[in-house]
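Asks: sequence unknown, structure follows:
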């Protein structure tokens, strides 16, 4: 359906606002974790503020993708946004960590819907070539949220209380809801509409839940050899196998396995995992790494990940506008993965003897490289997928990136902690070491701590550079094709679209 420029701008504003709310919810909460846990008396359950949202979002995303394909996206998007807003309000009223975790699950389900459906609604109304530009604009919400989220969370928590980090979603969300009601076109049932794949959804939910819990609890709440963790892993493996068996036989599968016969879809999925594993997994550890190695303030250390995020923002927008003009996209994943690999390889050589601007510049290169293809992977898979499976293929890319980030973050944290403990001098206790304590230690000991941090992170950076190198090889296999500049719909959708 071709929308008027004014209506398209209004729709884009609504989708961008909703995407920003969803992205901020991941970052704004971080600054208030300690405060919330202290007030609600649940320090040992603090991680559930993050885990509950991530888990619910990951499980719900493929469900929303397929439901949108089968029954239309407008009503589903509006419902998801309403669920997200209700969940946000409930979070602010909770009285203990158990209630908060439950409300975060509710909020995460709604957040998954609005995040995924924002990307597929654009695909319904914009030709593949032009999607690159609009997906780049919508995707800008994530790097913006990384920059302003922690600061906004801290300011809100310190000024009016932590409950407002959730309640602030209400007025902005209601504005987005009003814009969405007025501007999202209605769609009818897809030509492939049928019974929803409940067995597939249940099995994928079990497998995803098991995977997230295994990597979140492994080595912390549960030892790697504990019977409980081994049971979780076994259930995850068995449910994953059963899922693929069911999907191969389902009439209307949750994830149509046929989409992976396309070389482009497979490569784009690999590139999505590169983003989650290669960059998202390490960004959260960078401030502590820089702060301890350079003995600097938290504010200064925070500039390093900010450099990567700003780089990501620039190339995400730039690549989108260039592809919208030419239709050619292959060069961006190739150059982007090469830049990411080079930047992380350079980070593996960093010591406290080099100036701070060097790691900042290297991470900016990683961000520039990642941004060049981060949003394009969605456009690429949508461009080669039938309209009846847009939601399924878009959710597949997003879920792979999210699971890759979750798993890799846990692995990076575990490896980093283990190597750090081994490298610290015997006079320093890793459990009590803080930046303030570091400044009170003798200069020689401070240098040893800096070397320990450098030695702990160096092989991690090198391993993540190898991940980008794999992405580079995959990107070279992309075909020399152009995105279409025509919007096509299935016959049923063409009849059902209305203003």
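Replies: Nice, I can see it. As the structure is a prediction and not an experimental result, all values here were calculated from the model.
Asks: C-alpha only now, for contacts and for neighbours.
Replies: Fine.
Asks: so which residues make contact with the helix or strand containing residue 361?
Replies: Assigned by DSSP states H and E, residue 361 belongs to helix 357-374. With contact meaning Cα atoms under 8 Å, 6 or more residues apart in numbering, helix 357-374 is reached by 271-272, 275, 279, 303-305, 307-316, 318-319, 332-333, 335-344, 346-347, 350.
Asks: check stretch 20-29 too.
Replies: Contacts of stretch 20-29 (Cα under 8 Å, 6+ apart): 50, 111, 114-115, 141-142, 144-146, 148-154, 165, 169, 172-173.
Asks: alright, now check it against this:
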């Protein structure tokens, strides 16, 4: 760990990787991604049930926010540790941590214990979703990285889409604790798969050292900032002393972290990576785009369930069109990126389409027909699809191989940071409104919904009813 910094040298391989070896490595890397991504959204439709069972509705947003907070704070550490100790052992440790967190959640009898379990889960999930990106960069040639990055995007978004539906089904027909019991066999399977299939992963000497001071500073800064965002507007005013203290602490510690980046012998995130314009802009584009997708995945099912009155299962199915279109677009985009020279044109055009669809959704959500609503979700997903592959490929192509871990960790950290900021702000602004809307009498609903009161609202009713200001605000913030 304390060896001097130097260039990474590949250790001699007995035999080159065959196509079968490469396929097995990809499978072994993507299963942890599936588990970690599904944990981001699987609780969205189960939150009301959990709140009623534990008799604590006020702290429900913490179950999502604290998970993202823990995973966000730990992502840069996993990238650096993977560069030092190797991808496979670091990934296995992350899986074990996630498994322990799932057990704590499954056995929880109070909201405090459940939140603690989500913290442990988040720490493990940080490695599940960040290290596999490094693995794919290790085994794929630069020209083929677009295709394999598309596999990652498809897996990540598929799991995110299945999460709300699966969580709603389990909480409807079994019990909300089944969500966490399900994680146990999945984690054990991932541990077995990574132990067996990643044995052929190319190994490199990594003469790095972990900057523990820098790691502590970035964790404290991230946690302070996210706590301030989550508490502001919910339990405390934005200008209250505790909130201002948290934000001041975050700013001061972030300043110390920046200073540490300049003065440390080997900083947690090398300055050369941060200064590179390609890395900088690709990271921003990737982070902002994923935050919009995460916001829709989490808040659209919650809105449809708590305000409209849809069942957890039906509400969980609402983002399916968005995710399917994103997956198809990501797969096509990854193949195209492997065959073209000017790879910026496709993601740029796609983002313009996605931005246009979000503008329409934000301005006229209360006037859209069900079909138009679904078409806009389709355009948002299809437009954003090529961006993750392009971002990952260009970053890995401009950094040294021995810095793949820290570069990918920086991208994933930014992605989760943007997502956590968005979710924390929307949770603080909209969650009280959702609770009030749920208690509102039927007379406050549109006439068409009042006439349909004896039956549960369908997805068509949910999409065509007039939206409250919260949905309009959410759409504009996602833009």
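Replies: On my side now, so go ahead. Being a predicted model, the structure only gives us computed values, none of them experimental.
Asks: sorry, back to before: could you tell me where the helix holding residue 361 of structure 1 falls in structure 2?
Replies: Aligned by TM-score structural alignment, helix 357-374 of structure 1 falls on residues 371-388 of structure 2.
Asks: distance from that stretch to the middle of the chain?
Replies: Per Cα atoms, centre = their mean, to the nearest Å, the displacement of stretch 371-388 of structure 2 from the mean C-alpha position of its chain is 18 Å.
Asks: buried stuff in it?
Replies: 373-374, 376-388 (16 or more other Cα atoms under 10 Å).
Asks: what's the spacing between residue 292 of structure 1 and residue 327 of structure 1?
Replies: 45 Å (Cα to Cα, to the nearest Å).
Asks: my error: substitute residue 248 of structure 1 in the last question.
Replies: For residue 248 of structure 1, the distance to residue 327 of structure 1 - Cα to Cα - is 34 Å.
Asks: those two: who's more crowded?
Replies: Neighbour tally, residue 248 of structure 1 and residue 327, criterion other Cα atoms under 10 Å: the higher count belongs to residue 327, 19 against 14.
Asks: residue 50 of structure 2: which element?
Replies: Per DSSP H and E: helix 47-54 holds residue 50 of structure 2.
Asks: tell me the buried residues in that helix?
Replies: 47, 48, 49, 50.
Asks: which of those lies closest to residue 257 of structure 2?
Replies: residue 47 (35.5 Å; Cα to Cα).
Asks: stretch 91-111 of structure 2 maps to which residues in structure 1?
Replies: So stretch 91-111 of structure 2 is aligned with residues 77-97, judged by TM-score structural alignment.
Asks: give me the ChimeraX select line for the contacts of stretch 20-29 of structure 1, limited to the buried ones.
Replies: Entered in ChimeraX, the line below selects the buried ones among the contacts of stretch 20-29 of structure 1, by 16+ other Cα under 10 Å:
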select :50,111,114,115,141,142,144,145,146,149,150,151,152,153,154,165,169,172,173
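Asks: just the ones in helices from the contacts of stretch 20-29 of structure 1, please.
Replies: Counting by DSSP state H, the part of these found in helices is 50, 111, 114-115, 141-142, 144-146, 148-154, 165, 169, 172-173.
Asks: ok, how many other residues are close to residue 273 of structure 1?
Replies: Using other Cα under 10 Å: residue 273 of structure 1 sits among 26 other residues.
Asks: show me what contacts it?
Replies: Contacts for residue 273 of structure 1 (Cα under 8 Å, 6+ apart) come out as 400, 401, 402, 404, 405.
Asks: state the pair within those residues that is farthest apart.
Replies: 400 and 405 (8.5 Å).
Asks: spit out the residues that contact these two alike.
Replies: With Cα under 8 Å, 6+ apart, residue 400 of structure 1 and residue 405 have common neighbours 273, 276.
Asks: residue 322 of structure 2 versus the equivalent of residue 324 of structure 1 over in structure 2, what's the distance?
Replies: By TM-score structural alignment, residue 324 of structure 1 lines up with residue 338 in structure 2. To residue 322 of structure 2, residue 338 of structure 2 is 25 Å away according to Cα to Cα.
Asks: what's near enough to touch the residue lying closest to residue 288 of structure 2 once chain neighbours are set aside?
Replies: Excluding the flanking residues, the one nearest residue 288 of structure 2 by Cα to Cα, 6 or more residues apart in numbering is residue 418, at 6.2 Å. Residue 418 of structure 2 is in contact with 287, 288, 291, counting by Cα under 8 Å, 6+ apart.
Asks: the second one: what's it in contact with?
Replies: In this case it means residue 288 of structure 2. 415, 418, 419.
Asks: residue 238 is in contact with residue 206 of structure 1, correct?
Replies: No - assessed by Cα atoms under 8 Å, residue 206 of structure 1 is found out of contact with residue 238, at 9.7 Å.
Asks: so what's the residue count around residue 210 of structure 2?
Replies: 17.
Asks: does it sit in a helix, a strand or a coil?
Replies: State at residue 210 of structure 2, reduced to three classes by DSSP: H, G, I helix; E, B strand; the rest coil: coil.
Asks: same check on residue 188 of structure 1?
Replies: Put simply, residue 188 of structure 1 is coil when judged by three-state DSSP.
Asks: which residue sits closest to it in space, ignoring its chain neighbours?
Replies: Per Cα to Cα, 6+ apart, closest to residue 188 of structure 1 is residue 496, 4.8 Å.
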